[in-house]
Each structure stands twice: as structure tokens, then as C-alpha cells.
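Below is the sequence, then the predicted model.
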Amino acid sequence: MDSGVTASGHDPVQHVVEKQLISSDSPFESDTVATDASNQPASEQNAAEEAVIATQMSKIRWFSICVGLYLTAFLYGLDSTISAAIQGPILETLGDLELLPWIGTGFLLGSVATISLFGSLYNKLEVKWLYLGSIITFEVGSAICGAAPNMQVLAVGRVVAGVGGTGIYLGGVGYINIFVSPAKRPLYTALIGTFWGFGCVLGPVIGGAFSQSSATWRWSFYINLVLGAVTAPIYIFWFPRHGVHRHEKILPRIKNLDWLGAILNAATYALFIVSATYAGAIWPWDSGKVIALWVVTGVTIILFVLQQWTAFLTTKEDRIYPVWCLKSRSLVMLYLGTAGSSAVLNCNIYYIPLYFEFAKGDGPIAVAARLLPFIFLMIFGSLLSGSLIPKLNLYAAWYVISGAVSLVGSVLLSRISVTTPTSNMYGFEVLVGLGCGLTFQAGYSIALVLAPPEKATSVLSFINVAQLGAGALSLATAGSIFQNIGFSALQSALDGRGYSSAEIREALAGGYSSIISDSTPEVRAIALEAIGSTLAKVFGTSLAGGATVLAAGLLMRWEKVKMT
């Protein structure tokens, strides 16, 4: 944007800002201070340029930008759960049962391993181009998955898509932080969670519909390419640019990133998820491979902590992890509360559908419909908190209520069996959905108010790690519980009936298994009872998440935040 002086002698930046072209109901700040951009340093000049962008942005343009932001959140949610309904058809086409968990785990691994790196990149680089690059990466991953000739290539594609998905999710949150006023930021941020939730609930439906049609499961991934192509003009031509260091050379900015910290951070998450996925399910717990994996995981965690604490090969300002946030009790409690809500949401959004698939014999579309009470109440809770926190701004109370409601719902879910009435399950879904929805996105807006303005990107990265990191780790933990306890329960229940270990593992993958789809009613009933009791134990992960939210709320300062 040209910030020079016009022929008439007037500075256009000052002139536009002074005119205050936006209306009072705009999402943008309306109290921008006029400044002279002609003699500003780069960072101040950028701030002035952003003020001009905000004041000149029409409502139509802002609406289209929101469409773009929320569509990418929807696609991210869609890809997070779409694999749940197509594991059987993929296994039938590509084989390789041992790699089947990577259909879901690979996406999570790509997401969580790059959270902190993306946080640093969004602080150092032009937001628009990084956001577009993330969309392209996501689409490339989807194309690899759709065209995969074997399970190994599909796993790689899922990791690539996960990397791109994290970039677009964090970019969406970042755009809202940049261009939306603090008072309206909670609602706009909540809408990201809303559309992500819609994507999650429609993932199994769309995946199941494609897998049962002539298009095959491959179009479950190709559909992302179609939607991306249709909306590409919005991202390319309408999305505004922003970058604190935009006028500086790009290579020094990339060179100064904490690359050692990024590698150790990615390795920490990757090793934990791999260890949790393979331990017991693929290799015995007492095998040398599993022991070595856990030892290397522990060593990597220690190295990462030491490297961040000492700022080895980096600076305190450039560390990949925002260590300064750990010195704030309020931010640490927001971190724990966000992590707990994410654990509740992710555990339930994956394993409630699995319960209905096994216990009630529902197909993909019916399973998605069963999840609607959870999704709708999660969305309602997210929008409710987004609307009311700026007015009823004693934020600790929200976390106490959120944790208590989530905890009650999770306790009830941990006591279910295959005979639990569907109406009861809906009631439990309402409780956990409302509970986690109240605080799943709230931490972003509250943390931004509590932190110094110059630390905005850093504190966003801190909450990002809590939300996405806890989601991935909780799912890895829940998956390990399901695979290990489920295998033991099934093996014990079916002892003496001639089923191999591989067939029992297949039963945990769903309806593709002969034990579930082609066995006698007696065998099927025994198997489903064992799986039902296992799922009840899996919801212990949700219980732990709810307890964490409640504890965080009780330990928070009972202070008000002024979002103006």
C-alpha cells in the first residue's frame, strides 16, 4: 500500500484514519489514532497501514474473507474425522493392517508437530502468503491421499495434509486477532470452532457416502481440491496482507528462527504419538522396539525443555516455545483449561461415533446424526461464551462451569455399556458438548487481553499449543487405550473360538472385520460387549480433560478482563 504524500500535500494514511470510514457495528477497531506514516519505523508504518486496510475494507469484502476463513476451518474439521468412516474400504483396497492407524494418526501428527513452528513463522513472515502456502500444502496432501497406490503413500499424504491444516487453522485465528476488535474477537474466534465442528460431524457422512458410491473413498480427499479451487480467488485477491516485519529482508528472518527448537518440538510429539500407536497394538510392550521408543521419547522431551530454558542456539525472543508465558499464573491456567477442553472435545468427537457404530450397528450417515447433540451443544456453548464473555467478563467462572459440566458428562460416559439407551447417550452428549464448548475457543481472546500487545503472536502460539497439542496427545492416549484394552478384552471374550490375533485387531477397525459382520449372533454379541466395556474406559480421557478444566478454573484469579 502506498503510504506516501499525495500531490495535494496530504498524507493518505492520516487522512483515511482520521475520517473513520467504518460504522459502529463493524468488527474492526474504531478508535484508531491518526499517525504520520511518512516518518515512521517499519513496525509503526505497518500498524498504520493495517488501520487503513481496516477502515477501507467494505462489508462485502469482510464477509467474503470470513467465508474463506470459516471454509478452511470447516475443511480442517472435515479432514480430522473423515477417515473414521473409510478405514474399512481403504483397508480392503490397499491392505496393510499395521499401517491402518496412520489414516487418522498421520493427520494429527502433521498438525501437532508443526504448531510451534507455524506460530513463529506467522510472527516473522507475511500472513497472507503463509496462509496461502498452508492451503496449497493441505491440498497437496489431499491429492496424495486420493491418488495413493498403497498405505505408505496414504500415510505420507495424511501427514502433509495435517501440516497444511495446522497452518490454515492458526492463520484463521491470526487474521481475526489482527483485524477484529477485542470486544468482537471472542465471537469471531468462536465461529472458527463452530465451522470446525460442522466439518467434524460431516466428515464421517461425506466419507461414508463417497466410499459407498462409485466415486469410491478416494473422493473423500479429492473433494478438498474442488472446494479449494472454487474459493481460490477469495484467498488470492481479497485477503489483506499483514506482517510486522514486512519491510525487512526475508532470509534473515527465516535464518533467525529457532530451528533446533522446532526440530526437537516436532520430534517430541512425533515420538510420543508413534510410541502410543505402536506400543501393545503392533509391538509387545516389553519388546526392545517399544522400550527404545519410549526411552528416546523421554530423552527428546528433556533435551527440548533444556534447549528452550537455556535458549541454546537461539535467543530468548526467538524461542519456538513462548517460555515467558509460564511465568504468568493466569496464562498457565488458561493453557490448562484450553488443553482440558480440547481433550474432552476430541475424545468424544472420535469415540461417540465409534460407540454407535459398534453398539447400535449404525452406518456412517446414521452415526453422524447420532453425534448432532454433541456438536450442536458444543457450537452453542462456544457461541454463548463468545457473545457473553465481553459482558460477563469474570472468566474464571466460565472455566469452573465448563469443567463441572464436562466432568459430569464424562463420568456418565465412562459407565456406559452396549445396552445403554440411546436417549441416555444423547443426554451425556449434551453435557460434554456444552461443557467443552464454553471454553474450547475462549482462551484465545482472554489471553490476548491479559498479555502485552507486543506479545500477541507469542501468546496465540501458547494457546495454540494447548488446544492442538492436547487434542493430538489425548487422541493418541485414547487410541492406545482402545487398541490395548480392546484387544485384551476381545481376546479373552473369544478365547477358544479359533480367531487369530490379526482378526481380533481387524474387529477393532469396525464393520470390515469378519468377527463383526460375518460371525454368528452369539459371537457378535460377545465381541460387542467387550468393545463396549473398552469404550467406557476410553472416555476416561474425556474425564481427565474435564477435571483439568475444573481445576484450572478453581485455580484462576477471579479477575475481570475488559475487552474494549
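That came through fine. Numbering: from 1, shown residues only.

For the rest of this, base every contact and every neighbour count on C-alpha atoms.
Fine.

quick check: longest helix of this protein.
As assigned by DSSP state H, the longest helix anywhere in the chain is helix 329-359.

List the contacts of residue 113.
Applying CA atoms under 8 Å, 6 or more residues apart in numbering, one finds that residue 113 lies in contact with 163, 265, 266, 267, 268, 269, 270.

circling back: next secondary structure after the longest helix of the chain?
The C-terminal neighbour of helix 329-359 among helices and strands, as given by DSSP states H and E, is helix 364-370.

how far does that following helix sit from the chain's center?
A distance of 22 Å separates the centroid of the chain from that of helix 364-370, by CA atoms, centre = their mean, to the nearest Å.

I'd guessed residue 160 sits against residue 110; true?
Yes: between residue 160 and residue 110 there is a contact under CA atoms under 8 Å: 6.2 Å.

between the contacts of residue 113, which has the most around it?
Sorting the contacts of residue 113 by how many neighbours each has (other CA atoms under 10 Å) puts residue 163 first, at 27 neighbours.

another one to put next to it:
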Amino acid sequence: MESKPNPEEERILLPTLTTNYGTSPPNVKEPSKQTFYIESSKDSEVSVPLPRVQFILAIASLFIAIFLVSLDNTIVSTALRGMIMDLGKQELAPWVGSAYMVTSAGFATLYGRFADIFGRKWVFMFAMAMFEIGSLICGVAQTMETLIVGRAIAGVGGGGMNAMVLIMISDIVSIRDRGKYQGLVGAAVGVASILGPIVGGAFSDSSVSWRWCFYINIPFGMVAMGVVSLLRFPPFTGNMAEKLKRIDYFGALTIFLAILCLICPLQLGGSTWEWNSAPVLIMFPLSAVFFAIFVFVELRMAKDPIVPAGMFVNQNVPTLLAYAISLGAIFFSAIYFISMFFQVVFNNTATQAGVSTIPLVLGMVVTTIGSGIFVSKTEKYVPLLYAGPVFMVIGATLTAFLDGVGVYGLTIGPIP
């Protein structure tokens, strides 16, 4: 029988994909609103306790996974020029990044539910396998279309790995220590973001070729998969047919179509398509329609919704989602286009362009580690939510004034 916590000990926190929830006891204030509580009020408790050696192996393998995904996001930016020179079809080049983002965003929402249905370990293994298969296809691609398909498959795995790393860390680490470990995850992302452009540029400039930007994922990914396969997470139990029935297929389809109809015109508008062309004018409204259908499905139809409505009882959840989307849009745009700026405007090599992007991500590494420690020590995060956008707006504004004159002591003539 499910035990209820003492209301005096109850801590109301943001819901996560990894915590078991129940409805609040009758004596909770404002009974008309559905609230959620964490079943254990002790910050030091761990959902899945692991022996010390297994814990170290688990953390190491999860860090490898998030490092590879983050490296894959940035390593392509400086190697993109080499891919275009080798495979041609420059007009399709933006899809090398967008194909990954579309499938990553579309499928990432599914992994939290899959982890609850099929168990953490095997869902993580599936995500890693998809990432490895996609990387292999990219490495052997002989056409730009094949490369884009490989990136889309890798995105199916990459989105899952991003989600599963955070879910599994939440399982094996207590609430009190979670900030520190998530800060370390952010540091791994930052280090990968620094190394990615440099390594991608070095591969592109050398005889090794840009293909090793993808081949490099395979051996390290296999190591992470091997380690995770040895860990003792709660096993998969129950009837497979019954579990498959729990999957919200219609919700998954509508959210994927909504994201696809949003990304395509944003990506192709102004280049392949005119902004006032029929595809752009049709797909934007279609995206809104599919999002509305998705919301209806989650609220009224799905037995096990991908996005439970209870997550949004706390108004902080939609606020933080909008916050993350806004900052992510700035960061990933900068990663992809600043390195291209140095290659096109200054005629830098890919390696030089990678080095030039180091200041962009070095600050992120320092502040990510520091903010994780700050939150764990003080249990305060609101000051960081104000400070981050301020610095990002200042940096983005200064970056917008970059031109071909006077940077790094160079004077460059007009761009032909």
C-alpha cells in the first residue's frame, strides 16, 4: 500500500521523469488543484543504490555518452565546409545540423516514458545503438542525402541519450547531490563543445578527412554500452504486449509532425523557399494545428501520456521550458555559424576556426561547474536564471557587430 508523507515534511519540487508521484493527501491546502509530491522527503535517499564500483562505472559511462552527443553537436560545425567540398550540394548543407535536431527533439520526449515502461538500462542501450548506427552511416556516406539520413538516425539516439543520462543520474544520485553531478554533466558538454570545433577542423584539414568526425563515436560508444550492460538497474518485467499498448503512438506522431512542420520552414525559408511561398505559409499553421492536437491527445485520449498534464500544475515548468528553448536557440546558432564566419570572412582553416570558437564555450564550462556547486551549496538557483540571459544577450549583441575588419589584428577587404 502506498505510504503518504507527513505534510510537514513534504517538499514540493519540480516533477521529473524519474520520480514516482502520487496525488496529494486530502489535507493538503487548495485541494481543488492537483499537486504532486515526492514520495520520499529525505534528500539523501537514492532511488537505485549502486555499489561504489558500479556507481563509478555508471557515472563514467554516462559522462562518455553525454560527451559523445555534445561532441557530435559541435564537431560538424567546422567540418561542414569539407563535407560540402567532398559531397557537393551546398544548398542541403543546413540539413546536416537540422536533420539531427528534428529527430532528436521529436523523439526525446518519448524516452522518458520508454524508460518507465521498459527500464532504464535497455532504453539507454537502444538510444546508444541508434546513435552508433547513424554515425556509421554518416562516416561512409557518399552523397549529401545519405549524410543527412545518417544524421537523422543519429538524432533519434542522441535525443534519447540526452534524456537518459539525466534520468539515470537522477536514479543513482540523491536530490541533495544532484546539482553537483548535473553540473559535471554540463562541464562534460562544455569540454566537448570546446574540443568539437577544434577536432572537427583538424580532421577536415588533414588527410584523415571529415569522416572521422563520425567514426570517432563508434569505439567510445561501444565502451559506454558495454559498461552499462553490466550495471544492475531494476530489470524489465511484465508482458511485452501489455507494455507496447501503453505507448502513446498518436501523441508521438503528432509531436513529431508539429516539430517537423516548424523546423522545415525555419530552415528552408529565405534560402530554398521564399518566405511568402506556399510551403512556408502552409507549414507554420500546420505546426500549430499539430501542437494543438498533441495537447488534446495528451489531455483527453492517452492512457499513459508522453507529457503528463500534472507536470504543468507548477507554473515554473512551462516558464523554464520557454527559458531553455530561448537560450538553446542562441547557443546552437552561435556554435554553427560563428565557425563558418571565420572560415568565410577570414578564410581561416577549419582548425583555426575551431580555435576561434573557444571563448564561446570556455565560459560555459566554468559557469556550468560553478553553478552546479552553487546550487548544491546554497539550494538557490533563481539568481543564476537572471544572470545567464543578461550575459548571453550582451555576448550575442557584441557578436552581431563582428565584421571583416580589425579582428585579431587583421584587416580584411570586402567580401567578394
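Good, I have the coordinates. Everything numeric in this text was worked out from a predicted model, so none of it was measured.

tm score of chain vs chain?
Here the TM-score for the pair of chains, by TM-score structural alignment, normalised by the length of structure 2, is 0.82; 372 aligned residues with a CA RMSD of 2.5 Å.

center of structure 2, which residue is that?
By CA atoms, centre = their mean, structure 2 has its centre lying nearest to residue 162, at 5.0 Å.

how about the strands in structure 2?
Applying DSSP state E to structure 2 gives strands spanning 21-23, 36-38.

Nearest approach to residue 327 of structure 2 belongs to which of those strands?
For these, the distance to residue 327 of structure 2 is smallest for strand 36-38, at 28.0 Å, taking CA to CA.

Give me the packing partners of the longest helix of structure 1, helices and strands only.
Helices and strands touching helix 329-359 of structure 1, by 3 or more CA pairs under 8 Å, 6 or more residues apart in numbering; DSSP states H and E, are helix 364-370, helix 395-413, helix 422-437, helix 442-450, helix 456-464, helix 470-493, helix 521-538, helix 540-555.

With mean neighbour count and distance to residue 59 of structure 1 added, can I get those in a markdown table?
Below are those laid out as a markdown table (neighbours: other CA atoms under 10 Å; distance: least, CA to CA, whole Å):
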| stretch | mean neighbour count | distance to residue 59 of structure 1 |
| --- | --- | --- |
| helix 364-370 | 21 | 35 |
| helix 395-413 | 24 | 31 |
| helix 422-437 | 24 | 28 |
| helix 442-450 | 23 | 23 |
| helix 456-464 | 25 | 26 |
| helix 470-493 | 22 | 35 |
| helix 521-538 | 20 | 46 |
| helix 540-555 | 25 | 37 |
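
Would you tell me which one of the contacts of residue 113 of structure 1 comes nearest to residue 376 of structure 1?
Nearest member of the contacts of residue 113 of structure 1 to residue 376 of structure 1, counting by CA to CA, is residue 163, at 27.7 Å.

who touches that closest one in this structure?
Per CA under 8 Å, 6+ apart, neighbours of residue 163 of structure 1: 107, 110, 111, 113, 114, 134, 137, 138.

residue in structure 2 matching it?
Aligning on TM-score structural alignment places residue 163 of structure 1 opposite residue 156 in structure 2.

Buried ones in the longest helix of structure 1, by neighbour count?
By 16 or more other CA atoms under 10 Å, the buried positions in helix 329-359 of structure 1 come out as 330-359.

what's the average per-residue distance for that helix once overlaid on structure 2?
Taken over the aligned residues, the distance from helix 329-359 of structure 1 to structure 2 averages 2.9 Å (mean CA distance after the TM-score superposition for structure 1).

the inter-axis angle of that helix versus helix 470-493?
With axes from the mean of the first three to the mean of the last three CA atoms, to 10 degrees as the basis, helix 329-359 of structure 1 and helix 470-493 are set at 40 degrees to each other.

Now do helix 329-359 of structure 1: distance to the chain's middle.
Computed by CA atoms, centre = their mean, the separation of helix 329-359 of structure 1 from the middle of its chain amounts to 11 Å.

What's residue 399 of structure 2 aligned with over in structure 1?
Taking TM-score structural alignment, residue 399 of structure 2 has residue 413 as its aligned residue in structure 1.

Name the nearest residue to the equivalent of residue 194 of structure 1 over in structure 2, ignoring sequence neighbours.
If you follow residue 194 of structure 1 across to structure 2 using TM-score structural alignment, you land on residue 187. Nearest residue to residue 187 of structure 2, sequence neighbours excluded (CA to CA, 6 or more residues apart in numbering): residue 365, at 5.0 Å.

what does the one you found align to in structure 1?
Alignment note (TM-score structural alignment): residue 365 of structure 2 maps to residue 379 of structure 1.

what's the farthest-apart pair in the contacts of residue 113 of structure 1?
163 and 268 (15.7 Å).

Regarding structure 2, what is its longest helix?
Across structure 2, the longest stretch assigned as helix under DSSP H is helix 52-87.

counting contacts, what elements does it pack onto?
helix 144-172, helix 175-205, helix 212-215, helix 217-229, helix 316-345, helix 350-356.

residues near residue 201 of structure 2, how many?
Using other CA under 10 Å, residue 201 of structure 2 is surrounded by 30 other residues.

cool, and residue 51 of structure 2?
Residue 51 of structure 2 sits with 10 neighbouring residues when counted by other CA under 10 Å.

Aligned to it, what sits in structure 1?
Per TM-score structural alignment, the equivalent position to residue 51 of structure 2 in structure 1 is residue 57.

likewise residue 307 of structure 2?
By TM-score structural alignment, residue 307 of structure 2 lines up with residue 321.

Which residues are in contact with the nearest residue to its match once chain neighbours are set aside?
Sequence neighbours aside, residue 116 is the residue nearest to residue 321 of structure 1 in space, at 6.5 Å (criterion: CA to CA, 6+ apart). When contacts are counted by CA under 8 Å, 6+ apart, residue 116 of structure 1 touches 262, 265, 320, 321, 461, 464, 465.

can I get those residues in JSON lines with distance to residue 47 of structure 1?
Converted to JSON lines, these look like this (distance: CA to CA, whole Å):
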{"residue": "262", "distance to residue 47 of structure 1": "29"}
{"residue": "265", "distance to residue 47 of structure 1": "32"}
{"residue": "320", "distance to residue 47 of structure 1": "24"}
{"residue": "321", "distance to residue 47 of structure 1": "25"}
{"residue": "461", "distance to residue 47 of structure 1": "21"}
{"residue": "464", "distance to residue 47 of structure 1": "24"}
{"residue": "465", "distance to residue 47 of structure 1": "27"}
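
Could you check how far residue 72 of structure 1 is from residue 420 of structure 1?
Going from residue 72 of structure 1 to residue 420 of structure 1 by CA to CA, to the nearest Å gives 37 Å.

Which of those two has more residues huddled nearby?
Ranked by neighbour count (other CA under 10 Å), residue 72 of structure 1 and residue 420 place residue 72 first, with 27 against 13.
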